[in-house]
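Asker: with the input below, show me the fold.
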Amino acid sequence: MRLKRTLATDYQPNKMDGSFIVLIAVLVLFVVSQLWAQSQVKGIETYPYTVDKTYDGFEVRTYAKANFIYVTMDAKTYAKGSSKGFRTLAGYIFGGNDRQQKIAMTSPVVMNMDSDVTMKFLVPAEYSMDQLPKPDNAEVRFATEKERTMAAITFGGFANDGTIKQHKDELFQLLAAAASNTRASGASWATIRPSRLVGRKNEVVVEVLR
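Answerer: Have a look, this model is predicted:
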């Protein structure tokens, strides 16, 4: 009996072992979720463009004519406008319309940072404007963007007001050094799905006058 008591007293579960197992499980789930997100991104329809010229630090592109859904918000910053804008537009494409019709997610998510903040989703090419269902939310509107020439600078991580301003200023400096004329306004384009944490890509884009 004394021996049995000694063995029972000496055995103590290693709490670190349990914590390590939980950590490994969390890491595995994270990796799997990001691989899934990456596979979903590859299948998303994107705003079509051709690269006209590549410079050191940026490139000039011609974007094709395309249709968008958009919402304009009384916000002065990316931080205040991005969350509300995404919820509003996502509500529409996830069935918030008169047909309760779901519309595929596309890329990029466009944020125009002018006097107000406007967020846009590209309309899949399979839909013409008159084929789109009527939104339940009157703030959701439709627009056609003409073909246009844009300069784009790319950066990783999570976009915020500071990184947008930093890369917008850098892009204008690069354009000035390349002897290009540009319009004063710029737009931040988040070019991946929000569920993806690894390998995110953002762009600041401005229209080029020729």
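Asker: okay, CA-based contacts and neighbour counts for the rest of this
Answerer: OK.
Asker: need the contact list for the spatially most central residue of the chain.
Answerer: Centrality entry for the chain: nearest residue to the mean C-alpha point is residue 190, 3.3 Å, by Cα atoms, centre = their mean. By Cα atoms under 8 Å, 6 or more residues apart in numbering, the residues touching residue 190 are 107, 108, 109, 110, 111, 159, 201, 202, 203.
Asker: again, only this time at 10 Å
Answerer: When contacts are counted by Cα atoms under 10 Å, 6 or more residues apart in numbering, residue 190 touches 107-111, 154-156, 158-159, 200-204.
Asker: of the residues you listed - the most surrounded one?
Answerer: Sorting the contacts of residue 190 by how many neighbours each has (other Cα atoms under 10 Å) puts residue 204 first, at 29 neighbours.
Asker: isn't that residue right next to residue 156, touching?
Answerer: No: at 11.3 Å, residue 204 and residue 156 do not qualify as touching, with contact defined as Cα atoms under 10 Å.
Asker: now do the shared contacts for these two.
Answerer: With Cα under 10 Å, 6+ apart, residue 204 and residue 156 have common neighbours 163, 190.
Asker: please provide the structure for the following sequence as well, for comparison with the first:
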Amino acid sequence: MANKKDRPKYLVLKKWGNFEIRQYEPRVIAETRIQNDFEQATKEGFNILAAYIFGQNATKSKIAMTAPVEQTEDLTQKNWLIAFSMPINYKITDLPSPKDPRILLKQIETQKRAALAFSGFCTEKKATQNTRLLLELIEQHGYSPTGPCILARYDPPWTIPCFRHNELLFVIH
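Answerer: Take a look at the predicted model:
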């Protein structure tokens, strides 16, 4: 399990309960595109990206596990994007090339995001319900989402549901 220092860095700009407006620092992600249902896409994408950080890359280097695992629906192609943030000490040029052609390394620039935190198992139904709530909160606070909703899961699968930390995020302006 990744600790808090292995998470994307951000500054909380505003906070109302479990809803926050954050300014994220630039970061690098490893991302894969999966055509499958909500749950299977998470598992398949996780396994592909885990293989990369555990040494199935051009230099057989191991890269520290980070949190969260992000899942975003790509509505244009009807599939899912699964992403791991790379540790903050890596620039994109420092990372080994993936052996798996399904993995893409990407630089993500500074972003403002709205976040809604919740606990428990994150089913597709629960994500959909919380996404509606997050969209209402974004509008109430005078922001507009840009792009699809991002589901961020922070805990390993053996974590007891009441201790799990999940978030839904939208890039906003």
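Asker: returning to what we had before: just to be sure, which of the contacts of residue 190 of structure 1 are found in helices?
Answerer: When the contacts of residue 190 of structure 1 are checked against helices using DSSP state H, none is located there.
Asker: what is the nearest of the residues you listed to residue 127 of structure 1?
Answerer: Comparing the contacts of residue 190 of structure 1 against residue 127 of structure 1 with Cα to Cα picks out residue 107 as the nearest, at 15.5 Å.
Asker: aligned to the closest one, what sits in structure 2?
Answerer: Under the alignment by TM-score structural alignment, residue 107 of structure 1 pairs with residue 67 in structure 2.
Asker: for structure 2, which segments count as strands?
Answerer: 10-16, 19-24, 27-34, 69-74, 79-85, 103-108, 111-118, 145-153, 166-172 (DSSP state E).
Asker: will you turn those into a markdown table that also has distance to residue 40 of structure 2?
Answerer: Shown next, in a markdown table, are the strands of structure 2 (distance: least, Cα to Cα, whole Å):
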| stretch | distance to residue 40 of structure 2 |
| --- | --- |
| strand 10-16 | 30 |
| strand 19-24 | 28 |
| strand 27-34 | 9 |
| strand 69-74 | 11 |
| strand 79-85 | 10 |
| strand 103-108 | 17 |
| strand 111-118 | 21 |
| strand 145-153 | 15 |
| strand 166-172 | 18 |
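Asker: right, and these - which one's nearest residue 96 of structure 2?
Answerer: When those are ranked by distance to residue 96 of structure 2, counting by Cα to Cα, first place goes to strand 103-108 at 9.6 Å.
Asker: average gap between the closest one and structure 1?
Answerer: Aligned to structure 1 and superposed, strand 103-108 of structure 2 gives a mean residue distance of 0.6 Å (mean Cα distance after the TM-score superposition for structure 1).
Asker: list the buried ones in that strand?
Answerer: Neighbour-count burial for strand 103-108 of structure 2 flags 103, 105 (criterion: 16 or more other Cα atoms under 10 Å).
Asker: I'd say residue 5 of structure 2 and residue 64 touch.
Answerer: No: taking Cα under 10 Å as the contact criterion, residue 5 of structure 2 and residue 64 are not neighbours in contact, 11.4 Å apart.
Asker: what touches both of those two?
Answerer: Common neighbours of residue 5 of structure 2 and residue 64, counting by Cα under 10 Å, 6+ apart, are residue 87.
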